[in-house]
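Novice: for reference, the sequence and a predicted model appear below.
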Amino acid sequence: MALIPATILTGFLGAGKTTLLNRILREPHGFRIAVIENEFGQENIDNEILVQDSNEQIVEMSNGCICCTVRGDLIVGLTALAQKRNAGLLDFDHLVIETTGLANPGPVAQTFFMDEEVAMHYLLDAVVTVVDARHGMQQLDEHEEAQRQVGFADKLLLSKTDLVDPSGVRGLTDRLKRINPRAPVGTADFGKVPISEVLDLRGFNLNDKLEIDPDFLAAAGHAEHDDHDHDGHECDDACGHEHAHHDHHHAHHSDDIAAFAFTSDRPFDPARLDEFLGGLVQVYGPRMLRYKGVLWMNGGDRKVVFQGVHQMMGTDLGAKWPDSEPRYSKMVFIGKNLPQETFIRGLEQCLV
């Protein structure tokens, strides 16, 4: 039986997750979606309750979706849903997990890789984060959880943009792209968003493309070019230092969680790179939220793709390098107070 794609829906308190979720559950989109959430929102879901006990309740929606509240261990809830599906008691082809507004999505994402039973039934499709356009700047300033939710995202959706002027939306969007340049930014006002922007994003899958914001990559600079500031400190737009080229929207915002990129047109020595990345994960793993790369290995004719969450890192062989395409390596790291210079210099030492 094919793996069930799972989407983690996250966002800070009041961002509009439940509004989006209710819209998804009620619209006739043709998908059979199961939803796991820690608690139902204030809006009543007044449908027939199929199963109810001390640990969970499952509500069937009119369009074939189901909603499940799990008040215990997530692994237990995921396994129970899969078992009921296999037994023919439930019918669904997608899963959405709505986290609480103060949740760190990291442990939820790790569940899909750490537990064998869960990995047998589910494929983590993407982390989708809803950001309140009106309060987002303040929440990012004051709450590390808000920064983590943005840093983990494969897709960012802005809500309440009708309450903010265009310059405010642009400023917030720029900041989100500096924290996480690999996540496209869309809108979800009043929960209105095409289902294709929430499900089947394949954002967590290994593939031979690294989608990061081109403007960010240009700003971050080529790793072998001179991208130091005047005091010898290596910076990019994510570093939090104030530079003359920063615009007035974000010069004063310094985020603990930020991103930086590495690019090179020289191949990596596989053994040196493997040893260095292993050391990075051991030392900085808890602070490394998301990282991903498309790599050119010395002597290899295929792209090597790697990605990770905290201490868990995976690699896979991608497509063959086309004769017409210049070979390169491109990597992005998103984390909390990561020593960018240590990463960049170490990666340079792994090049042939």
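Specialist: Looks like it arrived, so ask away.

Novice: could you use CA atoms for every contact and neighbour count after this?
Specialist: Fine.

Novice: which neighbouring elements make contact with the longest strand seen in the chain?
Specialist: Longest strand of the chain, by residue count under DSSP state E: strand 122-132. Secondary-structure packing of strand 122-132 (3 or more C-alpha pairs under 8 Å, 6 or more residues apart in numbering; DSSP states H and E): strand 4-11, helix 105-114, strand 155-159.

Novice: any chance of those in a markdown table, plus distance to A34?
Specialist: Formatted as a markdown table, those follow (distance: least, C-alpha to C-alpha, whole Å):
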| stretch | distance to A34 |
| --- | --- |
| strand 4-11 | 9 |
| helix 105-114 | 16 |
| strand 155-159 | 20 |
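
Novice: got another, please set it beside the one above:
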Amino acid sequence: MNATNASMIPVTILTGFLGAGKTTLLKRILSEQHGQRIAVIENEFGPENIDNELLIQDGEEEIVELSNGCVCCTVRGDLMRALNDLYQRRADGNVKFDRVIIETTGMANPGPVCQTFFVDDQIAAHYRLDAIITIVDAKHGMETLDQQAESQQQIGFADRILISKKDLVSDEEYQALRNRIVKINPRASISPVHFGEADINELLDLGGFNLDAILDINPDFLKDEDEHHHHHEHHHEHEHEHGEHCGSDCGHHHHQAPHQDEIGAFVFRSRKAFDPERLEDFLGGITQVFGPDLLRYKGILYLKGVNRRMLFQGVHMMMGVEPGKPWAAKEKPESKIVFIGRKLPQEIFTQGLENCLV
């Protein structure tokens, strides 16, 4: 993954719950005078178009130039073909754009879209995946997470999470939703957003897939895991039993119980060095077995015989490692890896990684 090339076109994937406000945000991007030339790709998985009045369609793929310098492109077929086509048109001087935003439909798992940038050599040569942004609706967020597995995946994949419609819920409800999101994904930054005021520059150049960026893990998440872990599990079982027997009037009380979402995260840390060969074998093995359930994983590795940190990340089965900064003289080297995925067996991962330590 050669993310260093400045001539590469940065790409942002925009995903989120149905009705959370993706289209509102896109309309702003496509109409506002923000001085950025952006190509927006609407990734159509369903027959109905997301936003008819925004686009003029005739034929399979339509590219529309807009007055503010943006370009809009609707994909009926294959995303790879559309990206290559856009690049070709840009190279030939037929369209101008500096970056791409891809909107996925509300029901889509962003994984396959994300993998496109690592699988196809031609796309990997021209485009650089910058970040995945997920929009969550504060009003219906809890319900959507309960009912739709895709919404948990969208949060698991995200580098930045925007919560819309915060003004429609109480502070308690907002905090409960936020806490739940942190449990699913401790490394994404979370902020409430009013689409009338969202700064477009805050959505671009986040460097979510740039390995030089510091590995950020929400510190509250770690604290919570260590201190309250057993309490939470026990507490939840109790609530569950209680909820099953007490009829409809205690629904609200039951709702306060911690949610056991399918998608979750855990962190592995060690001050001991990894044996590089054993680690490579182990990571290769777990990505084969658990690849479909591993959404994002990312970390700093302390390897025996290597005097600098190695930076590593992956999406599903695809994994990349590249050298980072040398360890400073007074620094205590430490490995730190976060795994986000569906029902991952934490013990198997932890034991396996411990077996790879020198």
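Specialist: Received, thanks. Keep in mind the model is a prediction, meaning the values are calculated, not measured.

Novice: TM value for the aligned chains?
Specialist: Scored against TM-score structural alignment, normalised by the length of the first structure, the superposed chains reach a TM-score of 0.89; 335 aligned residues with a C-alpha RMSD of 2.3 Å.

Novice: of the helices and strands packed on strand 122-132 of the first structure, which is nearest L273 of the first structure?
Specialist: Nearest to L273 of the first structure, of all those, is helix 105-114, at 23.2 Å by C-alpha to C-alpha.

Novice: list of residues touching that closest one?
Specialist: Contacting residues not belonging to helix 105-114 of the first structure are listed as 8, 10, 75, 99, 118-119, 122-124, 127, 148-149, 152, 289, 309-310 [C-alpha atoms under 8 Å, 6 or more residues apart in numbering].

Novice: separation between L95 of the first structure and D200 of the first structure?
Specialist: Distance, L95 of the first structure to D200 of the first structure, using C-alpha to C-alpha, to the nearest Å: 11 Å.

Novice: quick check: neighbours shared by those two?
Specialist: Joint contacts of L95 of the first structure and D200 (C-alpha under 8 Å, 6+ apart) are P5.

Novice: looking only at neighbour counts, state which of the two leads.
Specialist: For L95 of the first structure versus D200, neighbours defined as other C-alpha atoms under 10 Å are more numerous around L95 (26 against 15).

Novice: what does that one correspond to in the second structure?
Specialist: Using TM-score structural alignment, the partner of L95 of the first structure in the second structure is V100.

Novice: give me the three-state assignment for its match.
Specialist: Under DSSP: H, G, I helix; E, B strand; the rest coil, V100 of the second structure falls in the strand class.

Novice: now do the contacts for it.
Specialist: 9-12, 38-41.

Novice: please apply the same query to F333 of the first structure.
Specialist: Counting by C-alpha under 8 Å, 6+ apart, F333 of the first structure touches 259-261, 288-292.

Novice: assign the counterpart of it in the second structure to helix, strand or coil.
Specialist: Matched to the second structure by TM-score structural alignment, F333 of the first structure sits across from F339. Classification of F339 of the second structure by three-state DSSP places it in strand.

Novice: same deal with L273 of the first structure?
Specialist: On the basis of three-state DSSP, L273 of the first structure is classed as helix.

Novice: so what corresponds to it in the second structure?
Specialist: In the second structure, L273 of the first structure lands on L279 (TM-score structural alignment).

Novice: for burial, what's the neighbour tally of its match?
Specialist: L279 of the second structure is flanked by 19 other residues according to other C-alpha under 10 Å.

Novice: test my guess that it contacts Q351.
Specialist: No. Applying C-alpha atoms under 8 Å as the test, L279 of the second structure and Q351 come out as separate, 12.0 Å apart.
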